[in-house]
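1. Generate coordinates for the sequence data below:
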Amino acid sequence: MLYNYTSKEKMKRKFRKSFIYKLYFKLKNWRQNVSKIKYILLIYFLVVSFSSILLWTPWTQNTSFEFNGKVETIERISYVGALFTTSSAFSDTGLVVVDTFKQWNMFGQAIIAVLILLGGIGIFTIKIFIINWVLRKRSTSLSEINLVNTERGGIKINQTAQLVITSVKFLLACIILFGFILTFYFYYVEPSTTKGMEAFLDGNFISPYKNWSMSFRFGFFHVISAINNAGFDIVGSNSLMPYYLNYGLQIIFIILLVIGGLGFPVLYDVHNYIVHKITRKKTKYHFSLFTKMSSVCYIFVLIFVFLISFTFEITASGHESLWNVIYIPKDGTLNTLEKTNPLLKDYMANGDMYGSNFDKTFAIMFSSFSTRSAGFSTIDMWNLTPASIAIYLIAMFIGAAPSSTGGGIRTTTFAIIFMSIINRIVGKPKVVAFKRTINLETVKMSFQVTLISVTLLIIILLITISSLDIHGGIINSSYSLDEYLGMRNYGIEHLMFEVSSAFGTTGLSTGLTKELNTTSQIAILLLMFIGQFGVSSTLLVWGKKKNYFNRYDYIEDDLVIG
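-> Purely as a prediction, here's the structure:
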């Protein structure tokens, strides 16, 4: 006897034979078998792809922009440019190929802010936070916990949910608190800079002074960008240079940069320490090894970078130094003597472009903080000495702490390598830090990550060299024979600075990123993701679940090395 299917059952049978159901079943099966890292990268890819299409559409872009009484026509950005901006925002880097304040309307800037927040805190981290704190569900699956551990790293599995809730609550509280603080600051305080800088900027920035709606937008956009160490700004074409003498604003930014750069485990540790003190427990609180290592290394690198940069800048005698730059406007023609040119004489009389010695020292200090994966600048990086450029790119290569909003090889990796070399010199067989022995595999992995990172940076550097004019690009190189008056020349050190900035997801630039060709932009784009996701995690993407290499070993032999 034949069974008569109902219309509903017939629809189900028909749907199960359809392409959509088969595709869904395959994706579900793939999700169950794929590694966590590949799954996270797929989600990241989908988010970036969708967001880049949104930024590419006319809905998010300005067609014209008016400031200082002038109306400027804005060309629509290419898809590669939109993809680059999306990747830079999601990886919390800050390198841009267009001016954020001009190119994007409020909707576009809002998308960039959301991308910065998602990339900085983490998509799966936010998911855990919503499930556990917003929806008040006490249970979290092991799969979701493992995804967060893979995304952020450095989190103990038994602390994941509580650590995420505590850290994200603290970050959101900081965003709200400092968002309103900056709103009031931008409303009541005018941008302040030197006479030379004022001429250099030439009004190419926006001031939200005495404008509540713009101050509110400026306040919260920059708080999100700063606490996530993103480096994006909507002030102008030269980052925070219009606020060069606004030390209060810069101190607020420094606080936000440090909070975002230390990492979730450190924030959780500090929270527990404060609770321990408030409850007045008699036992002594012990910070984790991660907190001690990352914090000490963060401070050590910061002080070292500041002292080296300060020393080289103050002792430099040439014009290529922050200490000696005097900005001369283009209308103060150089073919006339200072004595016969009143305009040029006026600028010479007003002193250096970067103001007093205190102003310059504070600028170097802010820049040193900014190299810790932040990306905001109050100076033109092109004015730094080659030595400062070198030490800054090393600092950006090291990056911020693991489980933070920054990139690079991470502070703990650098600390392990540094201690390993010192221990080798003094004859100690193992790496010991704060009365704890570091696992040998961790030490090996630190050296491998650093070596692979250096190799990767060299490869990307070679690709970006194609953007120089001597290789068909539009960037005027320092080796070009056509050195016109007023035209900047760039060398390998400037390209390396951009590459290191991308890898450390820092966002500091000497002005080259906008001039890179498409191939170089795509290479930088990939490097930003590797820097944010981590070299070790990126390597694991290509790994197989089954390892056939440990089934047998060859006979050991020795080899002479250097």
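2. going forward, measure contacts and count neighbours with C-alpha atoms only.
-> Noted.
3. Give me the packing partners of the helix or strand containing Glu144, helices and strands only.
-> Counting by DSSP states H and E, the element that carries Glu144 is helix 142-152. Judged by 3 or more Cα pairs under 8 Å, 6 or more residues apart in numbering; DSSP states H and E, the packing partners of helix 142-152 are helix 36-56, helix 123-129, helix 160-188.
4. structure for this one too, so we can compare:
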Amino acid sequence: MQFFKRIFKWSPPRILAAGFALIILCGSVLLSLPFASSNGSFTPYIDALFTATTSTCVTGLVTVDTGSHWSVAGQVIILILIQLGGLGFMTMATLFALVLRKRILLRERLILQEALNQNSMEGIVRLIRKVITYALTIELAGAVLFAVRWSFDMPIGKAIYFGLFHAVSFFNNAGIDLFGQFGVPFISLTGYADDPLVNIVTMLLIILGGIGFIVIADVMDYRSTKRLSLHSKVVLSTTAALIVVGTLVVFIFEFSNTKTLGSLHWGGKILASFFQSVTTRTAGANTVDLASLRQATQFFMVILMFIGASPGSTGGGIKTTTFTVLAVAVLSMIRGKEDIVLFRFRLAQERINKALTITMLSLTLVIIVTMILTTTEDQAFIKILFETTSAFATVGLTLGITPELTTIGKTLIILMMFVGRLGPLTLAYALRPRQERALFRYPEGKITIG
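-> The predicted model follows:
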């Protein structure tokens, strides 16, 4: 009883970290059992743990092919973990509480505020209702469109199942797919590189899942409010700019590469370039062989993955707002301006400090894990950097080394996915000891910079 009282007193970041860890552990135990595998045998626990983590953290990196290794029961467990991880376990718990007409207490509202990365608790339950409604509506629409398209390629029952699984997976930016059961493992969507419907629906699901529920709610309310918040303006403009720049870079560097875009017609080249730019923002699906991309393209994709999606979304990375705030801060410093201004709004110094802290923590983590993996894995540096960044940003793209990782490598990638889903700053808050209020301040000092 004392243990549960102690848990109840935990800070919201610590409860979030413990909640995700508990879901992963439960999922890993279930996935390791014989009923979860297609051949009815036990799955090595490290692979079950890896799969449970990549599903709950909506990453998409897999050590065993999802379509061929797991039974239908195992795939359903993965699907549930993706939904829980994408929307957040507190969001799902709130859904059940609302259905049962239970009151959402102050403690629960604080945790929801932390989970959705909100600045205040005002309207948090109303936002949760919108999150659930928008998510289920978008996933259902995607499932129907996928099912209609794939009914031409497979029996209608399987097409419906595939439509539902992939709509949930892509909207939650997990990128886990089932196409490996058709004979070629880890194939993703490479068989649909020039299919307009599959590409467009997938990209829309990824973008909607990646811009965040706050922005979706803001856009949906625009008809009545006639205005967008500063957050929504920054997210939408940055997302659009990164997608366009990413598309141009992939198109230019891979245009003549016969192993990627070179063999496609003009429409296919543009579509594939667009898709790779969108999916790099934490989605995990791909329509071309990423291992065959030129190293310049692979490195640029590492940068896009590191930036990631937007706050309050199903994606990872340092987030688009963090990137924009730092970029504008640098430009303001170069121009000699004291204030950091975005869309005629001045940003508080606290926002700049938080953006800098998140970026430095994230960069340090990626560098350290990459250095360790270069000693434990017999792989090229660019592949290890790509894998590490993909895990941290919960992207799920790989250059083909995930199944070949050693036990140490798998463990490190599992930790990276977990940290990436929670966010390094949230995890740091969860692990830090209780802070005591400082009773004094040190005198200001001067140090030469630059």
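5. where does the TM-score land?
-> Remark: TM-score between the superposed chains equals 0.95 [TM-score structural alignment, normalised by the length of structure 2]; 445 aligned residues with a Cα RMSD of 1.7 Å.
6. Ile121 of structure 1 contacts Ser167, doesn't it?
-> No - counting by Cα atoms under 8 Å, Ser167 is not a contact partner of Ile121 of structure 1; they are 9.3 Å apart.
7. What secondary structure category should be reported for Glu72 of structure 1?
-> Glu72 of structure 1 falls in the strand class when you classify it by DSSP: H, G, I helix; E, B strand; the rest coil.
8. What residues does it make contact with?
-> Taking Cα atoms under 8 Å, 6 or more residues apart in numbering as the criterion, Glu72 of structure 1 is in contact with Ser64, Phe65, Glu66.
9. possible to save those as CSV with neighbour count and secondary structure?
-> Listed next are the contacts of Glu72 of structure 1 as CSV, based on neighbours: other Cα atoms under 10 Å; DSSP: H, G, I helix; E, B strand; the rest coil:
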residue, neighbour count, secondary structure
Ser64, 12, strand
Phe65, 15, strand
Glu66, 10, strand
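10. from these, which is closest to Trp382 of structure 1?
-> Using Cα to Cα, Phe65 is the member of the contacts of Glu72 of structure 1 that lies nearest Trp382 of structure 1, at 27.3 Å.
11. Nearest residue to the closest one in space, ignoring adjacent ones along the chain?
-> Residue nearest to Phe65 of structure 1 in three dimensions, not counting chain neighbours: Glu72, with 5.2 Å by Cα to Cα, 6 or more residues apart in numbering.
12. which residue in structure 2 lines up with that neighbour?
-> When structure 2 is aligned by TM-score structural alignment, no residue sits opposite Glu72 of structure 1.
13. Quickly note the distance from Glu72 of structure 1 to Asn105 of structure 1.
-> Counting by Cα to Cα, to the nearest Å, the gap from Glu72 of structure 1 to Asn105 of structure 1 is 14 Å.
14. now Tyr442 of structure 2, what's its secondary structure?
-> coil.
15. That one pairs with which position in structure 1?
-> Under TM-score structural alignment, Tyr442 of structure 2 pairs with Tyr554 in structure 1.
16. can you check Ala296 of structure 2 too?
-> In structure 1, the residue matched to Ala296 of structure 2 (TM-score structural alignment) is Ala387.
17. leaving aside the residues next to it on the chain, what's closest to its match?
-> Counting by Cα to Cα, 6+ apart, Phe312 is the residue found nearest to Ala387 of structure 1 once chain neighbours are left out, at 6.6 Å.
18. Likewise for Ala393 of structure 2?
-> Gly317 (4.0 Å).
19. could you check the angle helix 36-56 makes with the helix holding Glu144 of structure 1?
-> On the basis of axes from the mean of the first three to the mean of the last three Cα atoms, to 10 degrees, helix 142-152 of structure 1 is oriented at 70 degrees to helix 36-56.
20. Just tell me the aligned range of helix 142-152 of structure 1 in structure 2.
-> Aligned using TM-score structural alignment, helix 142-152 of structure 1 spans residues 106-116 in structure 2.
21. Residues touching the matching stretch, excluding its own?
-> If you take Cα under 8 Å, 6+ apart as the criterion, stretch 106-116 of structure 2 is touched by 12-13, 15-16, 88, 90-91, 119-121, 124-125, 311-313.
22. quick one: Ala147 of structure 2 and Gly163 touch, right?
-> Yes - if you go by Cα under 8 Å, Ala147 of structure 2 and Gly163 touch, sitting 4.6 Å apart.
23. returning to that earlier point: please identify every residue contacting each of Ile121 and Ser167 of structure 1.
-> Joint contacts of Ile121 of structure 1 and Ser167 (Cα under 8 Å, 6+ apart) do not exist.
24. What does the residue nearest to Ala387 of structure 1 correspond to in structure 2?
-> Here Phe312 of structure 1 is matched to Phe253 in structure 2, going by TM-score structural alignment.
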